[in-house]
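> Here's my sequence, what's the structure:
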Amino acid sequence: MYQYNDFDTAFLTERNAQFRAQVERRINGSLTEDEFKPLRLMNGVYLQLHAYMLRVAIPYGTLNSAQMDMLAHLAAKYDKGYGHFTTRQNIQYNWPKLRDIPDMLDDLGTVGMHAIQTSGNTIRNVTADHFAGAAADEVADPRPYAELLRQWSTDHPEFQFLPRKFKIAVTGAEADRAVIRAHDIGLQLVEQVGEIGFRVIVGGGLGRTPMIGKVLRNFLPMADLLPYCEAIVSIYNRLGRRDNKYKARIKITVHENGIETIRDQVETRFAQIRPAFTGVDQTLLADIKAQFAAPDFAKKSEAPFTAAYDADPVFRSWADTNLTAHKAPGYAIVSISIKKQGDTPGDATAEQMRAMAELARTYGHDELRISHEQNVILPHVHRADLPALHATLKAHGLATSNIGLISDIIACPGMDYCALATARSIPVAQQIATRFDELKLEHDIGELKIKISGCINACGHHHVGHIGILGLDRAGVENYQITLGGDHTETAAVGERAGPGFAYDEIVPAIERLIAAYLHLRNSPDERFIDAYRRLGLAPFKAALYPAVNAGGKADAA
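Below is the predicted model of the structure:
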């Protein structure tokens, strides 16, 4: 992984010192909250319902054990003993005192971490496939390119005051595990006639106007990555609307101008600026790539894994659910669920973070990843070490066998924390997970993506959930809309609204009726919910959600 050099360290030290002085001025009253707001946002500090919140960047979701230990340290010393992993592969601390945040940033700097551009109308944390560098199906590791984009975009003078926030995601495989089609720019590494380059997608996004991105270029040579991205952002910076923040994202720019017009303008701008890129970026990329070399994979007997798999049904269930094929013989990718039924999705305690750091040191070549699905990944673990690793996970409440299942729910913080939220997300996720654990149906249901947002901003990605839940305020009462058929993968789709919303105490029974209908309607145990929905359409699922309407009654028009 990338290691900070002297320039990086000096840059971060200076930025942190500037922000420390700004905090002092806010505390002593020299700055009002309105004056302080743009300064704190540049450093990842929000004002939430109850306290300031610090959002720490985990670029492309990659960190080592020392960095995970530092995140645990921040949780224990400055917060309430836990942190919240987000859908942008970041971590948020919801309870720091403002006077402590400069110390937190200084602590982060000692392990090469920061909070720069995790907020504001700029290019946010660049995300990537959480299996990058390990996945058996990838064309190439996307993380070096994500790091190049991170360095290019950090404090870029032209792109600090864009019309709205701007998000980039990169994947190296045909299977999209990075939700690239719901990003402002989505980049997919592809191979064409023996050359590796990028498929470039623009104009994706969720929020109040969800849109799936459109292909801008089917193949972009690798050497053109930075100038082409700069051309895209330049055109957006010029055309993007500033009169209405709800119409300011690039998805609206693409929609209002048309993909052909955007393509023509981007290509023209690209031709203008391409000569200025003289190859320095490629020299930098070569240095970055060297830091992402694959570890030396060990050769061991898999006998301990086989013995545990045959003898221990709990281990077998976990292995079947939480392991993914690795590109190296004898290895597996381990997904650690931090969504034990009844817990808050995405929350990890300081003790759990330290345990995962130690597992990475002991068994995982000192690498961890954060997924956009709010779980933690050990990308390189030999199968011989999996029984011992599983035993440690059990001891720390981290061995839940539910990756990809109904309780592996994405949920935003909702009205428990967020000042923008209009409904609760966390309790709904907890109740759904607990209910289906009680019914012992999770594994029978199979793969199912439930995503929950507590407001229209869609931080919980509800639009692209197989089942999406959107919490809204209806005349002071929480109301939950259900969308069906969303998909965040290479077959991306925005879900279809099923009908009227449900009250807070009605949403879990509604989901239960929906799942019962799916189990009855599916062709076989192998037919996933999303596949059954695509085969059958909305009607039979809507009938299950609204039985009174189906029986001739009248639904609540909420």
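> From here on, just use CA atoms for contacts and neighbour counts.
Noted.
> just so I have it, where are all the helices in the stretch 1-150 of the chain?
Secondary structure of the stretch 1-150 of the chain, counting by DSSP state H, counting those that start in this stretch: helices at 6-27, 33-41, 65-78, 101-109, 143-153.
> Name the residues of the first one that come out as buried.
Residues of helix 6-27 classed as buried: Thr9, Leu12, Arg15, Asn16, Phe19, Arg20, Gln22, Val23, Arg26 (neighbour count, 16 or more other C-alpha atoms under 10 Å).
> Looking at those residues, which one is closest to His466?
Leu12 (40.8 Å; C-alpha to C-alpha).
> hang on, that closest one packs against Gly109?
Yes - look at Leu12 against Gly109 with C-alpha atoms under 8 Å: they come within range, at 6.8 Å.
> circling back to that earlier point, so can I have TSV of the buried residues of helix 6-27 showing distance to Arg40?
Converted to TSV, the buried residues of helix 6-27 look like this (distance: C-alpha to C-alpha, whole Å):
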residue	distance to Arg40
Thr9	20
Leu12	15
Arg15	12
Asn16	11
Phe19	8
Arg20	10
Gln22	8
Val23	8
Arg26	10
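> Give me the distance between the residue lying closest to Ala303 once chain neighbours are set aside and Gly364.
Closest residue to Ala303 apart from its sequence neighbours, by C-alpha to C-alpha, 6 or more residues apart in numbering: Ala384 at 6.7 Å. Distance, Ala384 to Gly364, by C-alpha to C-alpha, to the nearest Å: 12 Å.
> and those two? which has more neighbours close in?
Ranked by neighbour count (other C-alpha atoms under 10 Å), Ala384 and Gly364 place Gly364 first, with 25 against 22.
> dump the residue contacts of the closest residue to Phe292 other than its chain neighbours.
Leaving aside its chain neighbours, Phe292 sits nearest to Met1 (5.0 Å; criterion: C-alpha to C-alpha, 6+ apart). By C-alpha atoms under 8 Å, 6 or more residues apart in numbering, the contact list for Met1 reads Thr62, Leu63, Gln291, Phe292.
> go on, Phe85?
Ile91, Gln92, Gly346, Asp347, Ala348, Ile370, Gln374, Asn375.
> Spatially, which two of those are the most separated?
Checking the contacts of Phe85 with C-alpha to C-alpha, the most distant pair is Gln92 and Asn375, at 13.9 Å.
> more neighbours, these two?
Asn375 (25 against 22).
> From Asn322, how far off is the more buried one?
11 Å.
> Overlap of the contact sets of the two?
Going by C-alpha under 8 Å, 6+ apart, residues that sit against Asn375 and also against Asn322 are Ser335, Ile336, Ser337.
> Sequence B follows; please return its structure for comparison with A:
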Amino acid sequence: MYQYSQADHQLLLERVSQFRDQVQRRLDGELSEDEFKQQRLRNGLYLQLHAYMLRVAIPYGLISSEQMRTLAQIARVHDKGYGHFSTRQNIQYNWPKLEEVPDILDKLAAVEMHAIQTSGNCIRNTTSDPLAGVARDETEDPRPYCELIRQWSTFHPEFNFLPRKFKIAVSGAKHDRAAVAVHDIGLRLVKNDAGEIGLEVYVGGGLGRTPMIGKLIRPFLPAKDMLTYLEAILRVYNQYGRRDNMYKARIKILVHETGEEVFREQVEAEWNRIKDSALELRDEDIKAIKAHFRDPAYETLPDTDEAFENELITNPAFARWVDSNLELHKKAGYRIVYLSLKTKDQPPGDVTADQMDAIADLADRYSLGQIRSTHRQNLVLSDVKLTDLFSLWKELVELDLATPNYNHLTDIISCPGLDYCALATARSIPISQAITDRFESYDFINDLGDISLNISGCINACGHHHVANIGILGVNKKGVEVYQLTLGGSAREDASIGKIIGPAFTADEIVDAVGKVLEVYLENREDPEETFLATYRRLGQNPFKEKLYD
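The predicted structure follows:
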């Protein structure tokens, strides 16, 4: 895990001091809310429906147990006892008092965390595969490259006032768990025929009111050129991106309106001017960052355990959790564990202060002191011994963090919706909870298999509904909250945008509508191994539309 340098620490302390002064001037009436807005946004502070909301950056989703305890303390002392993990692997606090925000930032700085560039028209927190460094299908660990991007992008003077917010994701595995195709820039680490590490570069992905899949503008970029190429892309965007219309300001619109080939030519021309600059990464630069992400001292362990196998046979609840919430680890004798933040008793992505403290303790005892956050609003313990799984599971059950639903129907991505967000037009959380209540049976969701369902409370699509197999968009129609269904989306390596199936449903109808969609799938899949997405792509919309609107 990367450790901040003295320069990093100094930067954070100075930023907190500056913002403390700005907050005091706002409280004293020297700054109006409009004058204060740009200052607070650059420190991750939003003004929501009922209160301010603070978004804390978690670079590439990596959290130490010490950091998690600090997040718990902030939730307990400065909020209402919980935090909310977002699709950018960050954590948000919905109820901080303005006068206490500088104290929160001080506490974060003490454990190498901050809220810088979690808002505003700048380069946001870089996200990545939550299984980085431990996945069996990994070509190259993306975390060092994410850290290089973090250092390059933080307070970048040229890109602090972009036409619109800008998001980068990096993946290094065969399976895309970072949704690279729906980011402004998506990077996938690959090897060429000579065995050299490079990057596939995708540009122009994004959701919101105009969802688009990113375009592959370079199939192989040598790793040493990563920062110079990113710089070239950002310069073209900064120069030509729309500033006259915020709805057309994202880079996806520029790529679409310019044309993929012309955009690529512009980037390549700019890159040829700057690629031999000081931003070119030397081997020693990459090695120095990689040194912070060396493998821990894993034990040499067998990949089987008799006691574990016996528990699988005698304890069906444990067996269901193992089948659903575990991934194979690159090291024999270890497993990757998903902690589900999706229960019917809490909104998706929410975690209490007590749970955070307990997770930190579990990480210290079972997972080498580290936790990961995921873009699907769950948490991961990445290095758990096979022999510890049953003990860990029993503790997770007590904490209500052992719901066996990873990548199943009730593993729902949901934005805060109209319960919190000033931009929302409909509620998201009550709909997600109603779906979870209706379809909570493990046998049912397990029979459905791999399926994604996401909910957004407005066209901004913070719930990523466009790239869910089943997407729900809440909108306000003549004062009534209604919900559109989209089908066929994917955020993985086979990325696609879902299509609206037909007229919207009321809040009372939408759960039944989801049930009808699932009926069509179960009745028409070729065998239990055929996923919902494969069935939908084979059948098309018509059978689902007929069932929904007969």
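> Distance to Arg124 of the first structure for the helices of the stretch 1-150 of the first structure - can I get that in JSON lines?
Listed next are those as JSON lines, based on distance: least, C-alpha to C-alpha, whole Å:
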{"stretch": "helix 6-27", "distance to Arg124 of the first structure": "17"}
{"stretch": "helix 33-41", "distance to Arg124 of the first structure": "11"}
{"stretch": "helix 65-78", "distance to Arg124 of the first structure": "20"}
{"stretch": "helix 101-109", "distance to Arg124 of the first structure": "18"}
{"stretch": "helix 143-153", "distance to Arg124 of the first structure": "9"}
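> Out of the ones you listed, the one nearest Val314 of the first structure is which?
Closest among these, using C-alpha to C-alpha: helix 65-78, at 27.1 Å.
> and the angle from the closest one to helix 101-109?
Helix 65-78 of the first structure and helix 101-109 are oriented at 160 degrees to each other (axes from the mean of the first three to the mean of the last three C-alpha atoms, to 10 degrees).
> Buried residues of helix 65-78 of the first structure, list them for me.
Those would be 65-76, 78, for helix 65-78 of the first structure by 16+ other C-alpha under 10 Å.
> again with stretch 485-497 of the second structure
For stretch 485-497 of the second structure, using 16+ other C-alpha under 10 Å, the buried residues are Leu485, Thr486, Leu487, Gly488, Gly489, Ser490, Ala491, Arg492, Ala495, Ser496, Ile497.
> Looking at these, which are in strands?
Leu485, Thr486, Leu487 (DSSP state E).
> what residue of the second structure takes the place of Val314 of the first structure?
Counting by TM-score structural alignment, Val314 of the first structure corresponds to Ala317 in the second structure.
> Roughly how far does its match sit from Leu379 of the second structure?
20 Å.
> So the two - more neighbours on which side?
When Ala317 of the second structure and Leu379 are compared on other C-alpha under 10 Å, the one with more neighbours turns out to be Leu379, at 26 against 17.
> Tell me which residue of the first structure lines up with that one.
Looks like Leu379 of the second structure aligns to Val376 there (TM-score structural alignment).
> Hmm, Leu368 and its match touching each other?
Yes - assessed by C-alpha under 8 Å, Val376 of the first structure is found in contact with Leu368 at 6.9 Å.
> Now check Ala532 of the first structure against the second structure: what is it aligned to?
Per TM-score structural alignment, Ala532 of the first structure is aligned with Thr535.
> same deal with Leu386 of the first structure?
Match for Leu386 of the first structure (TM-score structural alignment): Leu389.
> in a helix, that's where its match is, yeah?
Yes - per DSSP: H, G, I helix; E, B strand; the rest coil, Leu389 of the second structure lies within a helix segment.
> Measure how buried it is and give me the count.
Neighbour tally, Leu389 of the second structure, other C-alpha under 10 Å: 19.
> list the contacts for it?
Per C-alpha under 8 Å, 6+ apart, neighbours of Leu389 of the second structure: Phe308.
> that older thread, does the match of Ala532 of the first structure lie in a helix or a strand, and which?
helix 532-539 (DSSP states H and E).
> Only the buried residues of that helix, if you could.
For helix 532-539 of the second structure, by 16+ other C-alpha under 10 Å, it's Phe532, Leu533, Ala534, Thr535, Tyr536.
> so how far is that helix from its chain's centroid?
Per C-alpha atoms, centre = their mean, to the nearest Å, the displacement of helix 532-539 of the second structure from the mean C-alpha position of its chain is 25 Å.
> Now whichever strand or helix holds Thr283 of the first structure: buried residues?
Using DSSP H and E, the element containing Thr283 of the first structure is helix 280-290. Using 16+ other C-alpha under 10 Å as the burial criterion, the residues of helix 280-290 of the first structure that qualify are Asp281, Gln282, Leu285, Ile288, Lys289.
> Touching it from outside, list them.
Tyr2, Pro144, Tyr145, Glu147, Leu148, Ala223, Leu226.
> again, only using 10 Å
1-3, 141-145, 147-149, 151-152, 222-227, 279 (C-alpha atoms under 10 Å, 6 or more residues apart in numbering).
> quick one: buried residues of the helix or strand that it is followed by?
Downstream of helix 280-290 of the first structure, the first helix or strand assigned by DSSP H and E is helix 303-311. Residues of helix 303-311 of the first structure classed as buried: Phe305, Ala308, Tyr309 (neighbour count, 16+ other C-alpha under 10 Å).
> Out of those, which comes closest to Pro547 of the first structure?
Tyr309 (43.7 Å).
> for that closest one, what are its contacts?
Ala303, Phe315, Arg316, Ser317, Trp318, Ala319, Asp320, Leu386, Pro387.
> Neighbour-wise, give me the winner out of those.
Leu386 leads these on contacts (other C-alpha under 10 Å) with 23 neighbours.
> Please report the distance of that residue from Arg40 of the first structure.
Distance from Leu386 of the first structure to Arg40 of the first structure, by C-alpha to C-alpha: 43 Å.
> what do you get for Ile180 of the first structure?
28 Å.
> higher neighbour count, those two?
Taking neighbours as other C-alpha under 10 Å, Ile180 of the first structure and Arg40 compare with Ile180 leading, 31 against 21.
> What's the more buried one aligned with over in the second structure?
Using TM-score structural alignment, Ile180 of the first structure pairs with Val180 in the second structure.
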